[in-house]
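Engineer: I would like the atomic coordinates for the input below:
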Amino acid sequence: MTASGIRIGVQLQPQHADYPEIRRALTEAEDLGVDIAFNWDHFYPLNGDDEGKHFECWTMLGAWAEQTSRIEIGALVTCNSYRNPELLADMARTVDHISAGRLILGIGSGWFEKDYQSYGYDFGTAGSRLDDLAEALPRIERRWERLNPAPTRKIPVLIGGGGERKTLRMVARHADIWHSFSDLDTFKRKSEVLAGWCAEFDRSPDEIERSVGVRPEPPAETGPAYVEAGARLFTIGLSGPSYDLSVVRDWVAWRDSL
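Structural biologist: Okay, the predicted model is just below:
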């Protein structure tokens, strides 16, 4: 981590691309100096041709663990509904070992109905999926305590989302990183809500790294205001078929200038 504490991530969305192109972008991202490379946990593209090329999340993370040597890796975010919590804990522990302690477990409650319908998962409701996530997180933590060998470190948990009654409560209780998909004003307000939940669990809000997704725009336009509001991790999303990392280079240079 730089002296400023600011980190840069890139989400290589595994859609519309052949895997060699994804691997090239991953290698370029590490060479540029990014701190974290994320993919996402879906079965179909989220934009463009909805039946276009797409690859599975966790199989890919196992490959990334071998194809990189420095950066952290993870999903932004894993869908809790798609895997038994104990299995997911074991998968995360395994990739943690393959990567020599560089995995982040990004997780959320799920939302993309086409994934659920096509692969035979019960879509339920937004509320029931959040309740399932709240039940899964302690199970994941307990499984990590039982696995042999144990994880190489306390695997950081990233929770994505901004629901003030359920999601941010889970963040306060379980997460090391909170990822927000919101604009600046909403980010500030939800940070205050999160601080309130942290007080409920006798936890300092400063223990939770604040993460935001940023559009491909010059960092000087948005970065300073988010930093002032408490954000420390900035992630740029890129889609296939080719991955233009020029904007990522700008964000890395901005980080290094602080």
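Engineer: going forward, measure contacts between C-alpha atoms and count neighbours the same way
Structural biologist: Fine.
Engineer: from Ser211, how far out is the residue lying closest to Cys57 once chain neighbours are set aside?
Structural biologist: Nearest residue to Cys57, sequence neighbours excluded (CA to CA, 6 or more residues apart in numbering): Asp41, at 5.0 Å. Applying CA to CA, to the nearest Å, the value for Asp41 to Ser211 is 18 Å.
Engineer: please give me the structure for this one as well, since I'd like to look at both together:
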Amino acid sequence: MRFGLFIPQGWRHDLAGIEPELHWGVMAGLARRADGIRDWESIWVYDHFHPVPYPTQEAVHEAWSLMAAFAGVTGRVRIGQMCTCMSYRNPAYLAKVAATVDVISEGRLEMGIGAGWYEHEWRAYGYGFPGAGERLARLREGVEVFRQMWTTGTATFAGEHYQVDGAMCFPRPLQGTAFEGSQRNGIPMWIAGGGERKTLRIAAEYADYTNFLGTLEIFKAKSDILKQHCADIGRDFDTITRSSNFNIVIGHNAKEVEERFRWIENHLRGAGVPEADVALSLQTYRESPTVGTPDQVASALADLEDLGMAYAITNFVESAYDLSGVELFEREVIPALR
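Structural biologist: Okay, the predicted model is just below:
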């Protein structure tokens, strides 16, 4: 199994209480740390502008600015976003940005992309909030623009939502050209989301990786549907790497796990999150399959690996303040799955 690590950027109130002038030092330090530990193949951030589970005024740092910054302070680990919202940026422009980051990183970029869902920030930023059908149509059109620009250097596309006429992307990304990488898309493309009729169909057509919910029942169901979409279009299902995101709440024993939950609860309250949203967030964390002792977490991931989940992207909500959970995972969980 392969492993990625979310770097706290504020979206989950995971920088609250840290002075803004220290934010980059915290993020860069954690990125450099992961860069030096071979077990971490990649580092990730979220493409969001307002925090969850409630939009307080706590800081959230923008994903693509961080992509370029992380590219400059690391030298091995791959860098990605889980996942970029297609409608937040023109796809031709975003393809150009991504190609530049791929060059800066010397071919280490992963492109996570999805249709988007966080209505509050959509409306706040003036994007409206179109229905799911339109958001998914934009996703499909946008990834076609990406592929053209990255693999040929230009794109011409006349869609319902996006039109480009000879948009140029030089230099092209290093991946798929000078460097070994995805031959389908140039930059490896992660299609995120589990929508059965449209999102997984788009993934069958374009994805190098998928990312959908990592519970046993849901992961199996989505995988079966993705496999059928691949069969329908004549694509080899096994050429797509399936991944999931996991909130890790880990301790040596049940007492330590509960102490970590109490820390999360108090931390969110201290950040000004209303009680109802604190409760909702705790429920989300508790429902993660990766809660418990190292043996329990490793067992849960092994069960998912048996279903084809080959890449775990992990989030430790406390990592900007306390690395003991990350260290325990590195010491006892990752080796069990290697």
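Engineer: what residue of the second structure matches up with the residue nearest to Cys57 of the first structure?
Structural biologist: Aligned by TM-score structural alignment, Asp41 of the first structure pairs with Asp47 of the second structure.
Engineer: and stretch 241-256 of the second structure, how far out from the chain middle?
Structural biologist: 16 Å (CA atoms, centre = their mean, to the nearest Å).
Engineer: what comes up buried for it?
Structural biologist: Thr241, Arg242, Ser243, Ser244, Asn245, Phe246, Asn247, Ile248, Val249, Ile250, Gly251 (16 or more other CA atoms under 10 Å).
Engineer: how about these in JSON lines, adding distance to Asp232 of the second structure?
Structural biologist: Output for these, formatted as JSON lines (distance: CA to CA, whole Å):
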{"residue": "Thr241", "distance to Asp232 of the second structure": "18"}
{"residue": "Arg242", "distance to Asp232 of the second structure": "18"}
{"residue": "Ser243", "distance to Asp232 of the second structure": "22"}
{"residue": "Ser244", "distance to Asp232 of the second structure": "24"}
{"residue": "Asn245", "distance to Asp232 of the second structure": "27"}
{"residue": "Phe246", "distance to Asp232 of the second structure": "30"}
{"residue": "Asn247", "distance to Asp232 of the second structure": "34"}
{"residue": "Ile248", "distance to Asp232 of the second structure": "36"}
{"residue": "Val249", "distance to Asp232 of the second structure": "39"}
{"residue": "Ile250", "distance to Asp232 of the second structure": "41"}
{"residue": "Gly251", "distance to Asp232 of the second structure": "44"}
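Engineer: a markdown table for those, including secondary structure and distance to Arg172 of the second structure?
Structural biologist: Shown next, in a markdown table, are these (DSSP: H, G, I helix; E, B strand; the rest coil; distance: CA to CA, whole Å):
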| residue | secondary structure | distance to Arg172 of the second structure |
| --- | --- | --- |
| Thr241 | strand | 24 |
| Arg242 | strand | 26 |
| Ser243 | strand | 27 |
| Ser244 | strand | 29 |
| Asn245 | strand | 29 |
| Phe246 | strand | 33 |
| Asn247 | strand | 35 |
| Ile248 | coil | 37 |
| Val249 | strand | 40 |
| Ile250 | strand | 42 |
| Gly251 | coil | 45 |
